[in-house]
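Participant: Sequence and predicted model, in that order:
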Amino acid sequence: MKRRRPRIVIVGAGFAGFSTARRLSRLAHGAAEIVLINSTDYFLYVPLLPEVATGILEPRRVAVPLAGTLPGVRLVLGEADALDLDRRRVGWTDPEGHHHDLGYDRLVLAVGSVNKLLPIPGVVEHAHGFRGMPEALYLRDHITRQIELADAADDWHERAARCTFVVVGAGYTGTEVAAHGQRFTDALVRRHPRLKFGERPRWLLLDVAPRVLPELDPRMSDTAFRVLKKRGVQVLTGTSVAEATEDGVRLTSGRFVPTRSLIWCVGAHPDPLVADLGLATEKGRLIVDAFLNVPGHPEVFACGDAAAVPDLGHPGEIAPMTAQHAVRQGKAAARNIAASCGHGTRRPYEHRDLGFVVDLGGVQAAANPFKVPLSGPVAGAVTRGYHLLAMPGNRVRVAADWLFDAVLPRQGVQLGLVRARAVPLEHTAPEVPAAPRGGQRD
């Protein structure tokens, strides 16, 4: 990067965008202008959101400030909403509603993903997703509120409905939410005399797949199922929601479950900005080559959930939408961008699977580092160690919260900071609260 300073614009500060910016800031040494456009001023460590929603971690523990963490990177706070690839300009709207645009020499699209919707009656109106901080904060308050309202209810049926929580989707997120959620509601109930000796709160975990964690090693799936079953979570495989109403959900089996809590963890869909580009996509993700370049636009790169990155280890397939892939794709994109500016040599994206971890709450987890299956406290230690190493900041604070949770009771209070109308399921930016609207209960 010895000629005129090129301007590199990165859209999105999730795992892929953050990793791209961080690696580029180290490679450039000030020789490039790096601009990061993001709707929040922090990088969100999504894997620990279930612990935020269940009172283990305080929200700021999983929010790593971008300022100071990315030296040499200029943060532009706003939502990217327009791309002109011919003129090489990006348009965005700032938090106060003003529109701006910016030219670029290189562009990185790392816009991430949003909640995946299915055409099921009532789901959009009555379910809430779990992909951003507002949704985690809402769920934390909602769970606490349902237990408190159940304690105040005189009608047994209302009490049972408020103490029933339905999670749809038994992948990483849904499994962790259900596992942590059961422990959280058990702890809350102990503080409410009218519920303490009554029926235990129920958590149901649904998935159309034949097992939990269907995308992972069956041994990890078996471990997770055993822990969930022992904890009291009812796992219903081969089952989903046929209809959602204000009073409950009707399952595809025909059974009606009275509930006030429908948590949607059915997966992710690439950010709508990808579809608006009018470029070739695969499964809704922007097609790129092995160097993370968009065909026909050598100055445009894409990585993370928004990109259909070829999996060179499995010809004909694309890399899964996981944080592990996003981080490594971001680093590869940074290296290839630097090469396109005359610094280094570009290389195709190749990935060696290091294994996966699933936090099941307490000392329980399922893990397979380097293909070695682990369960119980050993897996729990490996899982927490992995998260501490993977986080780009706040490690001491996270470890301190884990220690406090081990020796102190959880605080069961609702702050009311995020209301239901701020986290609609169809929201295209789950990382920020939606504009106020009516029609949903809190």
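Facilitator: Noted; the coordinates are in hand.

Participant: Could you use CA atoms for every contact and neighbour count after this?
Facilitator: Noted.

Participant: Please name the residues that touch residue 256.
Facilitator: Counting by C-alpha atoms under 8 Å, 6 or more residues apart in numbering, residue 256 makes contact with 248, 249, 250.

Participant: closest to residue 86 among those residues?
Facilitator: Nearest to residue 86, judged by C-alpha to C-alpha, of the contacts of residue 256 is residue 249 at 48.0 Å.

Participant: re the thing from before, quick check, nearest of the contacts of residue 256 to residue 307?
Facilitator: When those are compared against residue 307 (criterion: C-alpha to C-alpha), the nearest one is residue 249, at 34.3 Å.

Participant: And for the closest one, nearest residue in space, chain neighbours not counted?
Facilitator: Excluding its sequence neighbours, the residue lying closest to residue 249 (C-alpha to C-alpha, 6 or more residues apart in numbering) is residue 257, at 5.3 Å.

Participant: The one you found: neighbouring residues, count only.
Facilitator: By other C-alpha atoms under 10 Å, 17 other residues sit near residue 257.

Participant: The structure to be compared is supplied as follows:
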Amino acid sequence: MTTYAPDRPRVLIVGAGFAGYQAARTLHRRMRGRARITLLNPTDHFLYLPLLPQVAAGILEPRRITVSLTGTLPGVRLVLGEAGRVDLDAATVHYTGPEGAAGELGYDRLVLAVGSVNKLLPVPGVTEHAHGFRGMAEALYLRDHITRQMELAAQGTDSAGVRAARRTFVVVGAGYTGTEVAAHGRMFTDALDRREPARWVLLDRAPRVLPELDHRLSTTAGRVLRLRGVDVRTRTTVKEATGEGVLLDDGESVPTRTLIWCVGVRPDPLVSQLGLSVERGRLLVEPRLNVPGRPEVFACGDAAAVPDLTRPGEFTPMTAQHASRQGRTAGRNVAASLGVGTQLPYKHHDLGFAVDLGGVRAAANPLGVPLSGIAAGAVTRGYHLAAMPGNRVRVAADWLLEAALPRQGVQLGLVRSWSVPLDSAAPEQARLPGAP
């Protein structure tokens, strides 16, 4: 346990996602005990979101992608709680603890890295009947739900129409998350029951899957999905959702008991409550990640609109790659504002992207070189192991076991549907049965 003298500057980091975690680690290494660093976060771990689809598909155990904050940030004080209000004039952050108690933290420097939440669209019935995919609770719920629907369909007590609906899974959004959920989900249901394959439908308004990537990678991903049996529908989305199915905007009705919402994310609503300038809900910052007119406040990750110096006039996209690197830059610049080192503007060229399509299949373009097949799969898994701040050996071990042993399809019953509502701003705080 680290002890600080009372006269040392107080640095408060709100959020321990990619940006907040890297900011805390960088700042601790640079300050070497010369500042009191506090990390405010609802949970005691950093969640490696890119591997969440593999948890939902039963490939990885949940703890494999959760990295202990106290175990990997030994010089940083962790306070469990959710930020509720920021008083910039009083330099305090008000929060609510995990058991409902209110608290308050003061600061000399503030780093806002509160991340993002599910993006909602005004589609009737979606909020009531769809589930997002932004946290561990949602992944665990989805794994149980898919398993339950396959088991109920197999027992044969329902009508043929109901059984078909239970075996139909609709994913809305063909970006990174939706594409990986559909790819891994189809393999998961095949592992549960190959006698009567489930139907997976992937929808997106865009003209192709993975519209963020170049056409070659998008074409590769679309081909892999279709060969695996996923019904890919581009230029199509949901017009209305009910408990029995979805109505598409082309007029077709798809009976289903499963609607997975992966249309994207929006900045945490806390950002818009600060009274500062925002760009589409993201806090406007300068290239050094400081807030204009508030030199003591920095922001990074999905919560910040960071000027993209490689593309003048644009802002960096909301990706884990940018969030991690912005976190490091924020940590460096906060330290510099306290007299250690020099400040630098954030500037980063994309190193490429990787999309895991299950098994040995992937689509990747490391350093701009398009890859597919086994080579892309190896690069994708290597990238994830390098990017994770911990648990690398455990993740690699799970991958080896998954390749050698049959996948287990059992319900754990840890998360109920009411505890992971689509409109939740904090899916990681989903309440488990018996929790307060």
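Facilitator: The structure has been received and is ready for your questions. Owing to the predicted nature of the structure, the values given are computational and were not obtained by experimental measurement.

Participant: if we can go back for a sec, give me the aligned partner of the residue nearest to residue 249 of structure 1 over in structure 2.
Facilitator: Mapped onto structure 2 by TM-score structural alignment, residue 257 of structure 1 lines up with residue 254.

Participant: mean shift between the helix or strand hosting its match and structure 1?
Facilitator: Assigned by DSSP states H and E, residue 254 of structure 2 belongs to strand 253-255. Mean deviation of strand 253-255 of structure 2 relative to structure 1 after superposition (mean C-alpha distance after the TM-score superposition for structure 1): 0.1 Å.

Participant: Could you check how far that strand is from the centre of its chain?
Facilitator: Put simply, strand 253-255 of structure 2 sits 28 Å off its chain's centre (C-alpha atoms, centre = their mean, to the nearest Å).

Participant: same check, this time on stretch 427-436 of structure 2
Facilitator: Relative to the centre of its chain, stretch 427-436 of structure 2 is centred 18 Å away, using C-alpha atoms, centre = their mean.

Participant: For it, which outside residues touch it?
Facilitator: By C-alpha under 8 Å, 6+ apart, the list of residues contacting stretch 427-436 of structure 2 from outside reads 42-43, 99, 134-138, 414-416, 419-421.

Participant: May I see the buried residues of that stretch?
Facilitator: For stretch 427-436 of structure 2, a neighbour-count test (16 or more other C-alpha atoms under 10 Å) marks 427, 428, 429, 430, 431 as buried.

Participant: Locate the last one within the secondary structure: which element?
Facilitator: Counting by DSSP H and E, there is no helix or strand that carries residue 431 of structure 2.

Participant: so residue 204 of structure 2 touches residue 234, yeah?
Facilitator: Yes: between residue 204 of structure 2 and residue 234 there is a contact under C-alpha atoms under 8 Å: 5.1 Å.

Participant: Of all the residues in stretch 100-111 of structure 1, which ones are buried?
Facilitator: Across stretch 100-111 of structure 1, burial judged by 16+ other C-alpha under 10 Å covers 104, 106, 107, 108, 109, 110, 111.

Participant: In those, find the pair that's most separated.
Facilitator: Across the buried residues of stretch 100-111 of structure 1, the longest distance by C-alpha to C-alpha is 16.5 Å; it joins 104 and 111.

Participant: What degree of burial does the counterpart of residue 395 of structure 2 in structure 1 show, as a neighbour count?
Facilitator: Using TM-score structural alignment, the partner of residue 395 of structure 2 in structure 1 is residue 398. Residues near residue 398 of structure 1, counting by other C-alpha under 10 Å, number 22.

Participant: What sits closest to residue 398 of structure 1 if chain neighbours are left out?
Facilitator: Leaving aside its chain neighbours, residue 398 of structure 1 sits nearest to residue 61 (5.8 Å; criterion: C-alpha to C-alpha, 6+ apart).

Participant: Tell me the secondary structure at the one you found.
Facilitator: When classified by DSSP: H, G, I helix; E, B strand; the rest coil, residue 61 of structure 1 comes out as helix.

Participant: That one and residue 397 touch, don't they?
Facilitator: Yes: if you go by C-alpha under 8 Å, residue 61 of structure 1 and residue 397 touch, sitting 6.3 Å apart.

Participant: Same drill for the two, tell me which one is more crowded.
Facilitator: Remark: of residue 61 of structure 1 and residue 397, residue 61 carries more neighbours, 21 against 15, as counted by other C-alpha under 10 Å.

Participant: can you pull the contacts of that one?
Facilitator: Residues in contact with residue 61 of structure 1 (C-alpha under 8 Å, 6+ apart) are 394, 397, 398.
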